[in-house]
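Peer 1: what would the 3D arrangement of this be:
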Amino acid sequence: MSLRVNALKIAPSDYLVQLRGSGIGAEIQSGGSIVLHRPAPVQILPGFAQGHVSVQDGAAQLAAPLLLSGAGSAQRLRILDACAAPGGKTGHLLELQDCEVTALEVDPVRARRIGENLQRLGLQAKVLTADANAVGDWWDGNLFDAVLLDAPCTASGITRRHPDVLWLRRIGDIAQLALQQKALLQCLWSVLKPGGRLLYCTCSIFQEEGDAQVQTFLANNNNAVLLPSPGHLMPQNGANPQLLNDNQPGDHDGFFYALFEKKSA
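Peer 2: Model (predicted):
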């Protein structure tokens, strides 16, 4: 069980002291995430209700800092978090930088969870319930400085925690989801300003939802530049850190990241 510490309220090292003082064993991973020795109900985590900490996998915690890297702080960034529920990445963006975030979610029930999580953290974002592909229904015409697209996917990267995912998928799911991801990438690229950055990510280990998607996007958009990105991260248990030498250290789900920059005209 991985935790993300809200840097606006407490330092990871100080929170680790609180955990151990409550009899909860834990370790700090690279990047500041905390992994509990054993899963625990959130109700017993110190300061959870006050927004000191959130439950978020270590791989998912890479999204916000990666998107904000190199963005600077000279101006207040306008950021779109598409497919944002339950709001973990939305909250992380706001914890790391004073920015204006629009969180987009097509499911009304899941959209309410974004608001609930932000309220617990003491943060604010513009939460919209809409289909990201239907740009005319939600976009005000002002280009975004950055876009985070955590696209719908097979969730094949979370099977170490949810092995039932494999039984819930059908043979044609990968191809269908890949088409949906392609459409979302192309659509959201249009609302990004020149010089802006778009981070594409999925909790999938399949090439069709990762590197193959990136190569197709680059071939279709000559104004897109692929920046240094983690790429495919395979699921990893902290007990076997040497399974893949180039893997992200620590305990995390499988994930894919690709960071694009839109060339200025």
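
Peer 1: all contacts plus neighbour counts: C-alpha atoms, from now on.
Peer 2: Will do.

Peer 1: so which residues of the stretch 51-200 of the chain form helices?
Peer 2: 63-68, 88-96, 108-121, 135-138, 165-168, 173-189 (DSSP state H, counting those that start in this stretch).

Peer 1: pick the most buried one from those.
Peer 2: helix 88-96 (a mean of 22; mean count of other CA atoms under 10 Å).

Peer 1: how far off helix 108-121 does that one point, in degrees?
Peer 2: Compare the direction of helix 88-96 with that of helix 108-121 by axes from the mean of the first three to the mean of the last three CA atoms, to 10 degrees and you get 30 degrees.

Peer 1: contacting residues around helix 88-96?
Peer 2: 6-8, 54, 56, 60-61, 63-65, 68, 81, 84, 99, 101, 103, 114, 117-118, 121, 123, 125 (CA atoms under 8 Å, 6 or more residues apart in numbering).

Peer 1: likewise stretch 135-146?
Peer 2: 67, 77-80, 128, 130-132, 187, 191-193, 195-198.

Peer 1: equivalent analysis for stretch 105-115, please.
Peer 2: With contact meaning CA under 8 Å, 6+ apart, stretch 105-115 is reached by 82-88, 103-104, 127-132.

Peer 1: shouldn't residue 264 be in contact with residue 222?
Peer 2: No. Counting by CA atoms under 8 Å, residue 264 stays clear of residue 222, with 11.4 Å between them.

Peer 1: to check against the first, give me the structure of this:
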Amino acid sequence: AEQGREAEGVTWSAAALCLPASVPVATLPGWDAGWVAVQDGAAQLAAHILAPREGERILDACAAPGGKTAHLWALGATRLDALDRSAERLNRVRETLERQGGEVHLQAADAAETATWWNGETYDAILLDAPCTGTGVIRRHPDIRLRRQPEDVAEAVAQQARLLEGLWPCLRPGGRLLYATCSVLPEENEEQIAAFGQRHSDARCMAHPLTGQRLPGQEDMDGFYYALLEKDACA
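Peer 2: Reported below is the predicted structural model:
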């Protein structure tokens, strides 16, 4: 308000503001100093659901472009590792963190190929923002209706399952894994998680008011799906 920028608060986060009209991000007060970041509301929910706790070792398994990584750091994830299979895309994560002053260990690697990057020390929490068809962002990218083909869905489902299988051993007993997609297709979401649960008796879904399927436009957000899994402490 002091800078002459109109903004409103939101009900789902004490830290988020909604601007009534788009503006160039560099004109936002404190942008260069890292005071603010810009993400769709549904994407911001990830850090709030995972809710990093003091001292936890946390992995962001598919980090680029870095919005969720920086948000986790801002919420107190001081022992945070971030992976992305693309070294080029990982540069965007680095730029985002540098602007906001975040200190995160970055590594270019395929999260499912744990032998190439994991030292065997388990994580307390993992964020898997999985590659998907992107059908949840259709309100901003309507061309998705024309570009996506049935084989794209099958490919995404296989990749998601591969990542879930690869990352599960990296999670300590009693730890939690947040599975997320910006998709509205059940094959990528609830059916994917149900199939994973059938394969892993040590996995259970944790109840959380922000998980489940969110549709495009709901509360003026993108479509997103979240499932919070806990590994049996006796595993």
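
Peer 1: alignment lookup: residue 26 of the second structure to the first structure.
Peer 2: Matched across to the first structure, residue 26 of the second structure falls on residue 43, judged by TM-score structural alignment.

Peer 1: now its match, what's its secondary structure?
Peer 2: helix (DSSP: H, G, I helix; E, B strand; the rest coil).

Peer 1: strands of the stretch 101-250 of the first structure, residue ranges please.
Peer 2: For the stretch 101-250 of the first structure, the strands defined by DSSP state E, counting those that start in this stretch occupy 126-129, 144-150, 192-202, 224-233.

Peer 1: any buried residues in the third one, and which?
Peer 2: Going back to what we said before, that points to strand 192-202 of the first structure. 192, 193, 194, 195, 196, 197, 198, 199, 200, 201, 202 (16 or more other CA atoms under 10 Å).

Peer 1: skipping adjacent residues, who's closest to the match of residue 26 of the second structure in space?
Peer 2: residue 49 (7.6 Å; CA to CA, 6 or more residues apart in numbering).

Peer 1: separation between the aligned partner of residue 112 of the first structure in the second structure and residue 65 of the second structure?
Peer 2: Using TM-score structural alignment, the partner of residue 112 of the first structure in the second structure is residue 91. Plainly put, residue 91 of the second structure is 8 Å away from residue 65 of the second structure if you go by CA to CA, to the nearest Å.

Peer 1: and what of residue 223 of the second structure?
Peer 2: For residue 223 of the second structure relative to residue 65 of the second structure (CA to CA), the value is 18 Å.

Peer 1: these two: which has the busier surroundings?
Peer 2: residue 223 (24 against 17; other CA atoms under 10 Å).

Peer 1: mind listing what the residue nearest the centre of the second structure touches?
Peer 2: Per CA atoms, centre = their mean, the C-alpha nearest to the average position across the second structure is that of residue 129, at 4.0 Å. The contact partners of residue 129 of the second structure, by CA under 8 Å, 6+ apart, come to 60, 61, 62, 63, 178, 179, 180, 181.

Peer 1: out of the helices of the stretch 51-200 of the first structure, which is closest to residue 35 of the first structure?
Peer 2: Relative to residue 35 of the first structure, the nearest member of the helices of the stretch 51-200 of the first structure by CA to CA is helix 88-96, separated by 16.5 Å.

Peer 1: that closest one corresponds to what range in the second structure?
Peer 2: Counting by TM-score structural alignment, helix 88-96 of the first structure pairs with residues 67-75 of the second structure.

Peer 1: what about the equivalent of residue 102 of the second structure over in the first structure, how many neighbours?
Peer 2: Using TM-score structural alignment as the criterion, residue 102 of the second structure maps onto residue 123 of the first structure. A count of nearby residues for residue 123 of the first structure, using other CA under 10 Å, gives 15.
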